[in-house]
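*Asks:* need a 3D model of the sequence below.
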Amino acid sequence: MSSTATAVAYLARPGRPTLVAGSLAELRGPTRGLVELPVRLMWSTDRTFDLSDPDQLLWMYENVLRESTNLEDLRQLVNGRTLRRVWQMLNLPRGVRLAWETRHRALRSA
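*Replies:* Coordinates of the predicted model:
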């Protein structure tokens, strides 16, 4: 089991374990500007998010945390400090929330 996996497999959706970064510090994604998600993370034609809009930021993070299958996506698209700040506002599947909170206890109290 890799350092980024938790002891229990929490599912992002049926049949797919949630991917969790090993540390919040390694998440160095942008904190402002426009971000376009790759098709593998969002199949919609409108995949560009303005991070200055709180609703768009939350929607982007929810998609990235739910759909990521490789650590580079997490590292490049999610910012650890921002994630802590918005954690309680994110609408995430139970498995995603449990996986991240199990690995990063600081998110529970964020």
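*Asks:* switch to C-alpha atoms for all contacts and neighbour counts from now on
*Replies:* OK.
*Asks:* hmm, L65 is touching L74, no?
*Replies:* Yes - counting by C-alpha atoms under 8 Å, L74 is a contact partner of L65 at 7.4 Å.
*Asks:* and this one, please, so the two structures can be compared:
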Amino acid sequence: MPVPTRDAPVVHLARPHRPVLVAGTLAELTGPTRGLVELPLRLWWGPRGTFDLCQPTMLAWMYENVLREAIRVTELQTYLDGPTLVRVWPQLNLPRAVRAAWEARHPRLRHAR
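*Replies:* Here you go, the predicted model:
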């Protein structure tokens, strides 16, 4: 994890050269909470891009991918739901940097674990 300096804030990387994108508030995440959701190829390039949010494992899988791959706040807002994110947060398999960045911005997620 990067160490903050006096002049530079901590930057968490989802992968080399890609900073983690974090929503400003959980309330702005107003994505679907049930039904079928098709992710664009940019967020999911697997064989099936449709996720059934009624299935807990598929919902978690979609959230993990969006949290790792999003590069625009609108992607987070479109596909994630704030209360659902808090509920499933402990079960998500995320890179350490992604988890750290989101928990630093939203302490409520840290307490959900």
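*Asks:* report the TM-score for the pair.
*Replies:* After superposition, the two chains reach a TM-score (TM-score structural alignment, normalised by the length of the first structure) of 0.93; 104 aligned residues with a C-alpha RMSD of 0.6 Å.
*Asks:* R34 of the second structure pairs with which position in the first structure?
*Replies:* In the first structure, the residue paired with R34 of the second structure is R32, using TM-score structural alignment.
*Asks:* likewise R110 of the second structure?
*Replies:* R110 of the second structure maps onto R108 in the first structure, by TM-score structural alignment.
*Asks:* do you know how far the nearest residue to its match once chain neighbours are set aside is from R40 of the first structure?
*Replies:* Nearest residue to R108 of the first structure in three dimensions, chain neighbours excluded: E101, at 5.8 Å (C-alpha to C-alpha, 6 or more residues apart in numbering). Here E101 of the first structure is placed at a distance of 25 Å from R40 of the first structure (C-alpha to C-alpha, to the nearest Å).
*Asks:* for L58 of the first structure, same thing?
*Replies:* Counting by C-alpha to C-alpha, the gap from L58 of the first structure to R40 of the first structure is 18 Å.
*Asks:* the first structure: strands as residue ranges?
*Replies:* 11-13, 16-17, 34-36, 48-50 (DSSP state E).
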